[in-house]
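Trainee: Dropping the sequence and predicted coords here.
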Amino acid sequence: MNANDTNLFNVNVSIVHPEYFFIAGLSGVPYSRYYYIFLFCTYIIAVIGNCTVLLIIAFDRSLHTPKYIAVFNLALADSCETNALIPNMMRMFVFESQNISYNACLANMFFVFFFGTTQCSTLVVLAYDRFVAICLPLRYHAIVTNTVMFLMCSAIWTFNAFLISLTVYFINRLSMCKSNVIQSFFCDHGPVYRLACNDNSINFFMGQLSTGLYLIAPLILIVLSYLGIFLALSKITTWERTLKALKTCVSHLLLVASLFLPIICIYLIASTTYLSPNARIISVSLAYATPPMLNPIIYVLNTAEIKLLIRKVFKNRSVPS
């Protein structure tokens, strides 16, 4: 090995990190103040709704079942994702401060994606719960126990924390010398790593891996679980029993639709037609912000146990002491 070859391994590559990023957000969107009012209402409903579901499940022992452990996990992820995303957007609007420090940006990226991916993963767990309950009803209580569900939810949080931490770590290895303007409404992974002037192929790979693990794979698993459910229901002779079994899946199907359909529509529209940056930012922010608001509403309206408990609470308060 000659001297020139040796020098190849001694090149000192400096990593440049900006002091802060500027989040473009909705600064160029006409009448953006009305959109922020909508976000504020969404935030209030999401926080109150999910906290209500968390408290009901925590204090009502009759809901300490595998299914409601998963629902509790989903409500917790929804509440945390809402608090990681919307208050920062509101801060930018109210205080007209769209600057965010480099470390705060990475923290924002981690928490938004961590809780968002936990939502997707929990929907797969709920699909598994419905699959076993309908396809293997006699073995359900032996297969899906509280311990098994708790371990599954714990595994989701652990694995997602590891993968998202790794994704953020690779962002930290990039040299940001193109710009410090993020064309998104938060510290989004794609818009951030595209600002790098050194090799960002590993970041592209992590983005594709996350898309496959948390969008494509969950959707495939959920579809396969419901194919098995519909196959099992086709063997039931009475329509009443079929309808009763289907009613137990309504809440979950609505949750899946509220989370996945907007994202699928955005990608399909973006791939077939031109979307302006403002239209993309608004549509993607709605896809992030709306499901945490809808999820508690869906479960309260479609779950007999929760509705019964709420009626009892209001009935007890209405009785004079």
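Mentor: Everything's here; your move.
Trainee: CA only for contacts and neighbour counts going forward, please
Mentor: Will do.
Trainee: Is residue 178 part of a helix or strand, or is it coil?
Mentor: coil (DSSP: H, G, I helix; E, B strand; the rest coil).
Trainee: thought it was touching residue 197?
Mentor: Yes. Judged on C-alpha atoms under 8 Å, residue 178 makes contact with residue 197 at a distance of 6.3 Å.
Trainee: neighbour count winner among those two?
Mentor: Ranked by neighbour count (other C-alpha atoms under 10 Å), residue 178 and residue 197 place residue 197 first, with 15 against 11.
Trainee: tell me the contacts of that one?
Mentor: By C-alpha atoms under 8 Å, 6 or more residues apart in numbering, the residues touching residue 197 are 174, 175, 176, 177, 178.
Trainee: from those, which two are the most distant?
Mentor: 174 and 178 (11.2 Å; C-alpha to C-alpha).
Trainee: residues bridging contact with these two, i.e. touching both?
Mentor: 196, 197.
Trainee: list the contacts for the nearest residue to residue 194 once chain neighbours are set aside?
Mentor: Closest residue to residue 194 apart from its sequence neighbours, by C-alpha to C-alpha, 6 or more residues apart in numbering: residue 200 at 7.5 Å. Going by C-alpha under 8 Å, 6+ apart, residue 200 touches 174, 193, 194.
Trainee: any idea which helix or strand carries the spatially most central residue of the chain?
Mentor: Centroid check for the chain by C-alpha atoms, centre = their mean gives residue 116 as the closest residue, at 2.2 Å. Assigned by DSSP states H and E, residue 116 belongs to helix 102-135.
Trainee: before we go on, here's another structure to hold up against the first:
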Amino acid sequence: MEYQSLNRPISGANQSSVSEFLLLWLSRQPQQQQLLFVLFLGMYLATVLGNLLIILAISTDSSLHTPMYFFLSNLSFVDICFTSTTIPKMLTNHVLGSQSISFLGCFTQMYFLFLCVDIDNFLLAVMAYDRFVAVCHPLHYTTKMTPQFCALLVAASWGIACLNTLLHTLLIARLSFCADNRIPHYFCDAAPLLKLSCSDTHLNEMLILTVGGLIITIPLVCILVSYICITSAVLRVPSAKGKWKAFSTCSSHLAVVSLFYGTIIAEYFSPSSSHSAETDTVTTVMYTVVTPMLNPFIYSLRNKDMKEALRKLIGRKTSSI
């Protein structure tokens, strides 16, 4: 996504104090809006239900009280928060026949959206490190991945994400905004807000490209290094069965990593010349809606322990009714 400097002259004719923004729907056709409403409602319910089942299965099954599933339950919680920052507001606006979101509501939404993206990013890196220790240093796994160390990793992820998100949100909130308050998204994002601003946005752009870039690239590099080491270790395993067993413990995480970073890179780090309104909309929907919805399915369908825990959980629920 291209972050352009908008050094517009400030004049009373083309500037006003913006108290709210208008979130434009994905389509202006009423029939398509009805279809999208049903589609997004279904995806939101599937995301919440799927991730809640993952959390409940992990918390109720003692065999899943391990670092890997501890991180997975945190990832599922963040994914619920992730979709809950955008979709309910969009669905509510559709029911009320409104497009508005208050100035404070817009920046609150943007803060929690950025927060969830950053935490997802860090948790995926932490989970890659967990798989690295499990595959490359199995004899030292229990001594390295202690409950205290796992809790520290999650707390550090939340702390760094909160500080980074607060920095960007406060710097954007200090900007002045012009009379045009239409955001061509179904949620508040940094790029359209910077384009609406009448202020000098050089500082915001610089921090997004540097600090924001580091927040994304450092965990991604850690993930790549971890999987290079994992691949090297797996290739040294003599039996084909042993190689498959070692790789199968990482396959679900690798699928989620590919989906998450693929859509993020396509949206924010691809050349601006390759962007169009349609492609931006598709990639935005992919990382804000589709990825959180698919995560529980990927982990449950490709994981025997998780499938067994879900089977026990659903069996207990149905027997108690």
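Mentor: Everything's here; your move. Here the structure is a predicted model, which means the values were calculated and not measured.
Trainee: Need the TM-score from the superposition.
Mentor: Once superposed, the chains reach a TM-score of 0.87 (TM-score structural alignment, normalised by the length of the first structure), with 307 aligned residues with a C-alpha RMSD of 2.5 Å.
Trainee: ok so, going back, skipping adjacent residues, who's closest to the residue nearest to the centre of the first structure in space?
Mentor: Looking at residue 116 of the first structure with C-alpha to C-alpha, 6+ apart, the closest residue is residue 81, at 6.3 Å.
Trainee: so how far is residue 88 of the first structure from that neighbour?
Mentor: The gap separating residue 81 of the first structure from residue 88 of the first structure is 11 Å, by C-alpha to C-alpha, to the nearest Å.
Trainee: ok, those two, which is more surrounded?
Mentor: Applying other C-alpha under 10 Å to residue 81 of the first structure and residue 88 shows that residue 81 carries more neighbours, namely 24 against 18.
Trainee: Can you classify residue 98 of the second structure by secondary structure?
Mentor: Applying three-state DSSP: residue 98 of the second structure is coil.
Trainee: What of the one 3 residues further on?
Mentor: At residue 101 of the second structure, secondary structure determined by three-state DSSP is strand.
Trainee: Count the residues that sit near it.
Mentor: Count around residue 101 of the second structure with other C-alpha under 10 Å applied: 20.
Trainee: ok so, going back, of the contacts of residue 197 of the first structure, which are reproduced in the second structure?
Mentor: For those, the aligned pairs still in contact in the second structure (both residues aligned by TM-score structural alignment, their matches' C-alpha atoms under 8 Å) are 174, 175, 176, 177.
Trainee: ok, the second one touching residue 192?
Mentor: Spelled out, it's residue 175 of the first structure. No. Judged on C-alpha under 8 Å, residue 175 of the first structure makes no contact with residue 192 at a distance of 10.8 Å.
Trainee: Looking at these two, which is more packed in?
Mentor: It is residue 192, of residue 175 of the first structure and residue 192, that has more neighbours when counted by other C-alpha under 10 Å, with 24 against 20.
Trainee: hang on, that one packs against residue 182?
Mentor: Yes. Between residue 192 of the first structure and residue 182 there is a contact under C-alpha under 8 Å: 6.2 Å.
Trainee: Report the contact partners of the residue in the first structure that residue 109 of the second structure lines up against.
Mentor: In the first structure, the residue paired with residue 109 of the second structure according to TM-score structural alignment is residue 108. Counting by C-alpha under 8 Å, 6+ apart, residue 108 of the first structure touches 84, 85, 186, 187.
Trainee: got the residue ranges for the strands in the second structure?
Mentor: All strands of the second structure, identified by DSSP state E, fall at 20-23, 100-102, 182-183.
Trainee: The residue nearest to residue 50 of the second structure when sequence neighbours are not counted: neighbouring residues, count only.
Mentor: Distances taken as C-alpha to C-alpha, 6+ apart put residue 296 closest to residue 50 of the second structure, at 5.6 Å, once the chain neighbours are dropped. Residue 296 of the second structure: 28 surrounding residues under other C-alpha under 10 Å.
Trainee: How about the contacts made by residue 296 of the second structure?
Mentor: Contact analysis of residue 296 of the second structure by C-alpha under 8 Å, 6+ apart lists 47, 50, 51, 54, 76.
Trainee: same deal with residue 307 of the first structure?
Mentor: So residue 307 of the first structure contacts 300, 301 (C-alpha under 8 Å, 6+ apart).
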